[in-house]
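Trainee: here are the coordinates; sequence isn't available:
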C-alpha cells in the first residue's frame, strides 16, 4: 500500500519499521538552505529593505533597479546560508566533495561569493564601483547642464533673431 493520497492519520506502514511520509513543508532534508526559497527569500527581502534605508542608495529605489537589487539580495542571502553551514562543518569536510563529480562546499560558497561581488559592483555597493558610479552620474549631470544651457542659448538666439 502506498502512502499517496492519504493523510498521516490514515497512513499504514507497508512493512515493519517503515517511517511515515514527510509532512508538507518539512525541512528534514534541508542542509544549509542556500537553495531553499523558504530560507533565502525572507533574508533577501530583509537585505533589500536594509539596503534601501541606507543613505546614498536613493538611486536604487528607482523601479529600473528593482530586479537587480533583488538578484543581489538573493545571492547575498544564499552566501549567508552557505557560510553558516560551512562554519558548523570541520575544515576537512569543507574541502571534500560530497559526491564524485560535485564541487566541495567551500568551492560552492566561493562561487556564490564571486557572484555576489559582481552584483555589488554593478549596483555601486563597494567603494570602487560607488566612486565610478558617482563619477558617471556627475559627468551625466554636467553633460545635461551643458545640453540645457546650449538649448536655452539656441532659443534665446532664435527669439533675438525674430525680434530684430
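Mentor: Sure thing, it's come through. If you're wondering where the values come from, they're calculated on a predicted model, not measured in any experiment.

Trainee: Only C-alpha atoms from now on, for both contacts and neighbour counts.
Mentor: OK.

Trainee: quick one, longest helix in the chain?
Mentor: For the chain, the helix with the greatest residue count under DSSP state H is helix 127-163.

Trainee: Going by neighbour count, list what's buried in that helix.
Mentor: Neighbour-count burial for helix 127-163, counted by 16 or more other C-alpha atoms under 10 Å, picks out 130, 133.

Trainee: Put this next to the first one:
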C-alpha cells in the first residue's frame, strides 16, 4: 500500500486493517505519534488525514491509502515552527509531554477550520485530548496565541 506521510511517499506491505498508528510508528519510524489508549479516547495518537484530525489508533491503514498524512514531525520544522508549536513553547504547555503531539495536531486542525475560536470552540475541539498533567489552561492560552500568530500571516 502507498502512503504519503509528511510529504514523503512510502510503500508498505501491511494488512489493510492494521491501525495507522502502528504503520506510522513501527513500519515507518514516525515516533512522534504516540500510543495512549488504543481506543480513540485519549488523543495521543492524533494525526491529520487530508487536514482532518483523526485518531490513528482507530484508523485502518487502508483508509489512509492515497491520503495526505501529517504527523507532528511534519507540522513544522525546527527552522520554521508551526504557530501552534511556537505557542506551546511560549506558554510552556508541556510537562511530561506525552500527550502534546496529539494536542498540537488537534489544535492545528481546529485553527485550520476555525481561525478565531472562542473558549467554547477550543474546549469542544480539545475535549477528546487528555492531559494527565492537567495543562488545560495553558493549552487554551496557547491555542489563542497560535490563532493570533496565524492571523498575522
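Mentor: All right, it came through fine. Quick caveat, the model's predicted, so the values are computed rather than measured.

Trainee: Quick TM-score on the pair, please.
Mentor: TM-score for the superposed chains, counting by TM-score structural alignment, normalised by the length of the second structure: 0.28, backed by 73 aligned residues with a C-alpha RMSD of 5.0 Å.

Trainee: I'd guess residue 103 of the second structure is in a helix, am I close?
Mentor: Yes: assigned with DSSP: H, G, I helix; E, B strand; the rest coil, residue 103 of the second structure falls within a helix.

Trainee: if I look at it, how far off is residue 5 of the second structure?
Mentor: Going from residue 103 of the second structure to residue 5 of the second structure by C-alpha to C-alpha, to the nearest Å gives 19 Å.

Trainee: next one: residue 110 of the second structure
Mentor: Distance, residue 110 of the second structure to residue 5 of the second structure, using C-alpha to C-alpha: 20 Å.

Trainee: Next: residue 125 of the second structure.
Mentor: From residue 125 of the second structure to residue 5 of the second structure the distance is 24 Å (C-alpha to C-alpha).

Trainee: same question, residue 145 of the second structure
Mentor: In terms of C-alpha to C-alpha, residue 145 of the second structure sits 27 Å off from residue 5 of the second structure.

Trainee: Just name whatever secondary elements the longest helix seen in the second structure is in contact with.
Mentor: Across the second structure, the longest stretch assigned as helix under DSSP H is helix 136-151. Here helix 136-151 of the second structure touches helix 83-90, helix 100-113, helix 119-126, going by 3 or more C-alpha pairs under 8 Å, 6 or more residues apart in numbering; DSSP states H and E.

Trainee: and it with helix 119-126, angle?
Mentor: Put simply, helix 136-151 of the second structure runs at 100 degrees to helix 119-126, going by axes from the mean of the first three to the mean of the last three C-alpha atoms, to 10 degrees.

Trainee: Mind listing what's buried along helix 136-151 of the second structure?
Mentor: Neighbour-count burial for helix 136-151 of the second structure, counted by 16+ other C-alpha under 10 Å, picks out 136, 138, 139, 140, 141, 142, 143, 144, 145, 146, 147, 150.

Trainee: Could I get the residues you listed in TSV, plus columns for distance to residue 47 of the second structure?
Mentor: As requested, these are exported to TSV (distance: C-alpha to C-alpha, whole Å):
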residue	distance to residue 47 of the second structure
136	20
138	21
139	18
140	19
141	22
142	19
143	17
144	21
145	21
146	18
147	19
150	20
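
Trainee: Between those, which sits nearest residue 9 of the second structure?
Mentor: residue 150 (28.0 Å; C-alpha to C-alpha).

Trainee: Surely that closest one is in contact with residue 83?
Mentor: Yes: proximity of residue 150 of the second structure to residue 83 meets the contact threshold set by C-alpha atoms under 8 Å, at 6.4 Å.

Trainee: and the end-to-end length of stretch 86-103 of the second structure?
Mentor: In stretch 86-103 of the second structure, first residue to last residue: 13 Å (C-alpha to C-alpha).

Trainee: quick revisit: and residue 103 and residue 5 of the second structure? Which one has more around it.
Mentor: residue 103 (28 against 21; other C-alpha atoms under 10 Å).

Trainee: ok, so what distance separates the more buried one from residue 3 of the second structure?
Mentor: Note on residue 103 of the second structure: its distance to residue 3 of the second structure, by C-alpha to C-alpha, is 23 Å.

Trainee: can you check residue 90 of the second structure too?
Mentor: 34 Å.

Trainee: These two: which has the busier surroundings?
Mentor: Remark: of residue 90 of the second structure and residue 3, residue 3 carries more neighbours, 21 against 14, as counted by other C-alpha under 10 Å.
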